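>>> Here is the input, now give the coordinates:
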Amino acid sequence: MSLRFNYRSANEPAFQAMIKLETFVSKSGLDKKLYELIKIRASQINGCAYCLDMHTKDLRAMGETEQRINLIGVWHEAHDLFTEEEKAVLELTEAVTQISKAGVPKELYEKVRSYFDEKQYVNIVMAINVINNWNRIAISTGMYPECF
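You can find the predicted model right below:
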């Protein structure tokens, strides 16, 4: 695999727009570990090696266990390793990342809302959208782990 081009230098205003979105989510009050779980799950679905490498390292640096990191992709079967709140967010991440399949079913919306208020729900959806954008940029420009 080879990097097609450095999108950051090719279009600095576009890169800065993404940084603003990332900054918004980072300062939204969303739990940092939960945000990393979102980033990893969306990146797994999208097949983004660059982002998976980055965010598993970030979550590991936050003190997360190898077991939980290794089992994010199969959280449905991991029973007690993830909290009910985390499971709801991971399920929402899957639904929003694959929005054309079934949208966000009412039952899922209600499950997530049982843990988060409207503002927090929007912050979570923004977090999911931001990592999906990063994944699409990385994949379409040929980014791979440690290419920069």
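>>> alpha carbons only for contacts and neighbour counts from here, please
Noted.
>>> got a list of contacts for the longest helix that the chain contains?
Ranked by residue count under DSSP state H, the longest helix found in the chain is helix 118-140. The contact list for helix 118-140, computed with C-alpha atoms under 8 Å, 6 or more residues apart in numbering, reads 18, 21-22, 25, 28, 30, 35, 38-39, 42-43, 46, 48, 50-51, 89, 93, 96-97, 112-113, 144.
>>> Any buried residues in that helix, and which?
If you call a residue buried by 16 or more other C-alpha atoms under 10 Å, then helix 118-140 has these buried ones: 120-121, 123-132, 134-136, 138-139.
>>> for that helix, the distance to its chain's centre please.
Offset of helix 118-140 from its chain centre (C-alpha atoms, centre = their mean, to the nearest Å): 6 Å.
>>> Let's see this one next, to set against the first:
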Amino acid sequence: MVEPLRMNIAKLAPEGYQHLLNLEQAIASKLDRKLIHLIKLRASQINGCAYCIAMHTREALHDGDSAERLLLLDAWQESSQFSEKERAALQWVEEITLIADGHAHKEAFEALKPHFSEEEIAWLTLASSLINAWNRISIASRAQLGASHQAPEQKVAEPA
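From the prediction side, this is the model:
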């Protein structure tokens, strides 16, 4: 059974919510959109955030990713659909999402270096951390995509 919306963070804490949206815009200007979608979707799968899974799947499809890749994302380690660069980023988002389990293993961090600059790794870390924050806000609020009590849209405008 779906619970009603518990709280609307955007209305109750608009300044804090706006800062999260501003960070979304900054991330969108620094990283590839398809990679951002994979990061957001993978963390949302791990966290079990239905709202974010639905939203980021729709956005990824809209931006040209394939349904097959998105369906295989949960098994990315066994799929040939993902590049080595994407694999490194997906491992990193898993490390951050499950930080209590391994404290971001050195091997996962080192695997990023052949594919990303130090600055890009910092942005990947911010993107991974932010989606985990969004997941927690959405789950705690009981946000439901398409429901009358839907949380405010988190989609970010195209970077200039």
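>>> ok so, going back, and the contacts of helix 118-140 of the first structure, which are buried?
18, 21-22, 25, 28, 35, 38-39, 42-43, 46, 48, 50-51, 89, 93, 96-97, 112, 144.
>>> Spatially central residue in the first structure, please.
Nearest to the geometric centre of the first structure sits residue 39, at 2.0 Å (C-alpha atoms, centre = their mean).
>>> and the stretch of helix or strand that one belongs to, what other elements does it pack with?
Element membership of residue 39 of the first structure, judged by DSSP states H and E, is helix 32-46. The elements that helix 32-46 of the first structure packs onto, with contact taken as 3 or more C-alpha pairs under 8 Å, 6 or more residues apart in numbering; DSSP states H and E, are helix 49-61, helix 84-97, helix 118-140.
>>> can you put these in JSON lines and add distance to residue 4 of the first structure?
Output for these, formatted as JSON lines (distance: least, C-alpha to C-alpha, whole Å):
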{"stretch": "helix 49-61", "distance to residue 4 of the first structure": "14"}
{"stretch": "helix 84-97", "distance to residue 4 of the first structure": "25"}
{"stretch": "helix 118-140", "distance to residue 4 of the first structure": "8"}
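>>> of those helices, which approaches residue 148 of the first structure most closely?
helix 49-61 (10.2 Å; C-alpha to C-alpha).
>>> average distance between that closest one and the second structure?
By mean C-alpha distance after the TM-score superposition for the first structure, the fitted helix 49-61 of the first structure averages 0.4 Å away from its aligned residues in the second structure.
>>> In the second structure, what stretch matches that helix?
The alignment of helix 49-61 of the first structure onto the second structure (TM-score structural alignment) spans residues 50-62.
>>> On the three-state scheme, residue 115 of the second structure is what?
State at residue 115 of the second structure, reduced to three classes by DSSP: H, G, I helix; E, B strand; the rest coil: coil.
>>> give me the number of residues near it?
Residues contacting residue 115 of the second structure under the criterion other C-alpha atoms under 10 Å number 15.
>>> Tell me which residue of the first structure lines up with it.
With TM-score structural alignment as the criterion, residue 115 of the second structure matches residue 115.
>>> Now that match: closest residue in space that isn't a chain neighbour?
Leaving aside its sequence neighbours, residue 115 of the first structure sits nearest to residue 85 (C-alpha to C-alpha, 6 or more residues apart in numbering; 6.3 Å).
>>> Next, count neighbours for the one you found.
16.
>>> Kindly report the same for residue 38 of the second structure.
The number of residues near residue 38 of the second structure, taken as other C-alpha under 10 Å, comes to 22.
>>> Run through the residues that contact it.
By C-alpha under 8 Å, 6+ apart, the neighbours of residue 38 of the second structure are 60, 70, 73, 90.
>>> So the third one sits against residue 43, correct?
No - proximity of residue 73 of the second structure to residue 43 does not meet the contact threshold set by C-alpha atoms under 8 Å, at 10.6 Å.
>>> I'd like to know how many residues surround residue 60 of the second structure.
Neighbour tally, residue 60 of the second structure, other C-alpha under 10 Å: 21.
>>> Apologies, that question was intended for residue 55 of the second structure.
19.
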